[in-house]
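In: heads up, no residue letters with this:
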């Protein structure tokens, strides 16, 4: 019985250690998002936590690793937005919306597109910063095209907002790192 008690005690201790490690990993995502949100009122903290936490690696990385996850998510969303615009253009939509979508596609695809992952891994944060800022400006230009009042192109509202939020996350993490 003493042996059984020792084995179950050992199992309980291991379980607590694992729980603590997972909790600590979750804390880096939440702590980072809280820190960013405290300095940047435009950041949606829930979006930040959900986005960074969606990558299984986020529970195993440090702050620099979270930045890399943010870069990967940003690039995927940026490319996904371009593909989404192309799909929308194939649908029968009103001419003004098609015109806005065409403008947004031109904006999103204009200029040089770089794979930011190698730049980030090489700690060339200044270059990453430039490209992320350009991506952010393209999102803003697309949003402004939505209406004469500076609204958004309705089918792109979420995609544009995601690109913008991920840009904030990446830029702010690089400022901390």
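Out: Here it is on my side, so go on. Computed from a prediction, not measured in an experiment: that's the story for all the values here.
In: For the rest of this, base every contact and every neighbour count on C-alpha atoms.
Out: Fine.
In: three-state assignment of the nearest residue to residue 36 once chain neighbours are set aside?
Out: Spatial nearest neighbour of residue 36, excluding adjacent residues (C-alpha to C-alpha, 6 or more residues apart in numbering): residue 172 at 6.2 Å. The local conformation at residue 172, judged by DSSP: H, G, I helix; E, B strand; the rest coil, is helix.
In: In space, what's closest to residue 98 - neighbours in sequence excluded?
Out: residue 89 (6.3 Å).
In: Now do the contacts for that neighbour.
Out: 98, 101-102 (C-alpha atoms under 8 Å, 6 or more residues apart in numbering).
In: Please indicate which of these are buried?
Out: 98, 101-102 (16 or more other C-alpha atoms under 10 Å).
In: My guess is the residue nearest to residue 36 contacts residue 37. True?
Out: No. With contact defined as C-alpha atoms under 8 Å, residue 172 does not count as touching residue 37 (9.3 Å).
In: then this one, side by side with the first:
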């Protein structure tokens, strides 16, 4: 009975330490990245990565795992953007101008998926310069999408929050690739 209890205790502390270690890694990495990049919000970084790591087994234990996870989160968000925009394009609540903007946004995020796939491949093969270039190539897509709506007076983007979140996730991924490059 005591041996069984001791075994459970060892398993509990191993899991606790492993999860705690992942959380510390996220906090430390987000802090370092936010100090070096004024576009990166620490609180968003921590919240999105902790949420992402809770859905991932096992949680990241080193910077390389964290970079991979952040790129995958950015890619997942781009996939979600394509889906959201696709649904908005089916809606009858937009005029021709807004539909044109949404179509352009759809194309931007669809293209992002290819670039993000290339970034994943480059990162996995330790081609960090190419990974950073591919991440940079997708960085402004959300800004471009958002700005299109501003070109017509009175037009409001239905994607403001989503564009902001995508931009932040992309900034995080790019900052982490650069951090990994410095430590690699």
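Out: Yes, it's here. Quick caveat: nothing in here was measured; it's all calculated off a predicted structure.
In: Work out the TM-score between the chains.
Out: Superposed pair, TM-score by TM-score structural alignment, normalised by the length of structure 1: 0.82. Supporting alignment: 174 aligned residues with a C-alpha RMSD of 2.9 Å.
In: Which of the contacts of residue 89 of structure 1 fall in helices?
Out: 98, 101-102 (DSSP state H).
In: Contact partners for the aligned residue in structure 2 for residue 161 of structure 1?
Out: Pairing criterion TM-score structural alignment: the partner of residue 161 of structure 1 within structure 2 is identified as residue 164. Residues in contact with residue 164 of structure 2 (C-alpha under 8 Å, 6+ apart) are residue 142.
In: buried residues in the helix or strand hosting residue 164 of structure 2?
Out: Assigned by DSSP states H and E, residue 164 of structure 2 belongs to helix 160-183. Judged by neighbour count using 16+ other C-alpha under 10 Å, the buried positions of helix 160-183 of structure 2 are 162-163, 165-180.
In: and if you look at stretch 65-81 of structure 2?
Out: By 16+ other C-alpha under 10 Å, the buried positions in stretch 65-81 of structure 2 come out as 66-75, 77-78, 81.
In: quick one: it to structure 1 mean distance?
Out: Superposed on structure 1, stretch 65-81 of structure 2 shows a mean distance of 0.9 Å to its aligned residues (mean C-alpha distance after the TM-score superposition for structure 1).
In: tell me how far that stretch is from the chain's mean position?
Out: Centroid separation for stretch 65-81 of structure 2 versus its chain: 4 Å, with C-alpha atoms, centre = their mean, to the nearest Å.
In: And for the equivalent of residue 31 of structure 2 over in structure 1, the neighbour number?
Out: Correspondence of residue 31 of structure 2 to structure 1, assessed by TM-score structural alignment: residue 34. Neighbour count of residue 34 of structure 1, defined by other C-alpha atoms under 10 Å: 18.
In: so who does residue 34 of structure 1 touch?
Out: residue 45 are the contacts of residue 34 of structure 1 under C-alpha under 8 Å, 6+ apart.
In: Correct me if wrong: residue 22 of structure 2 contacts residue 58.
Out: No. Under the criterion of C-alpha under 8 Å, residue 22 of structure 2 is not in contact with residue 58, lying 9.1 Å apart.
In: Between those two, tell me which one has more neighbours.
Out: residue 22 (24 against 13).
In: corresponding residue for that one in structure 1?
Out: Per TM-score structural alignment, residue 22 of structure 2 is aligned with residue 25.
In: Could you list the residues in contact with stretch 113-129 of structure 1?
Out: So stretch 113-129 of structure 1 is contacted by 68, 71-72, 75, 131, 171, 174 (C-alpha under 8 Å, 6+ apart).
In: State the pair within the residues you listed that is farthest apart.
Out: Largest separation among the contacts of stretch 113-129 of structure 1 by C-alpha to C-alpha: 75 and 174, giving 15.7 Å.
In: Map residue 92 of structure 1 across to structure 2 for me.
Out: Per TM-score structural alignment, residue 92 of structure 1 is aligned with residue 92.
In: what's the neighbour count on its match?
Out: So residue 92 of structure 2, with other C-alpha under 10 Å, has 8 neighbours.
In: cool, and residue 146 of structure 1?
Out: 23.
In: Just list the residues touching it, thanks.
Out: 100, 152-154.
In: Closest one of those residues to residue 9 of structure 1?
Out: Nearest member of the contacts of residue 146 of structure 1 to residue 9 of structure 1, counting by C-alpha to C-alpha, is residue 154, at 57.3 Å.
In: wait, residue 176 of structure 2 sits on residue 67?
Out: Yes. Applying C-alpha under 8 Å, one finds residue 176 of structure 2 in contact with residue 67, separated by 5.6 Å.
In: count of residues packed around the aligned residue in structure 2 for residue 106 of structure 1?
Out: The equivalent of residue 106 of structure 1 in structure 2 is residue 107 (alignment by TM-score structural alignment). Using other C-alpha under 10 Å, residue 107 of structure 2 has 15 other residues around it.
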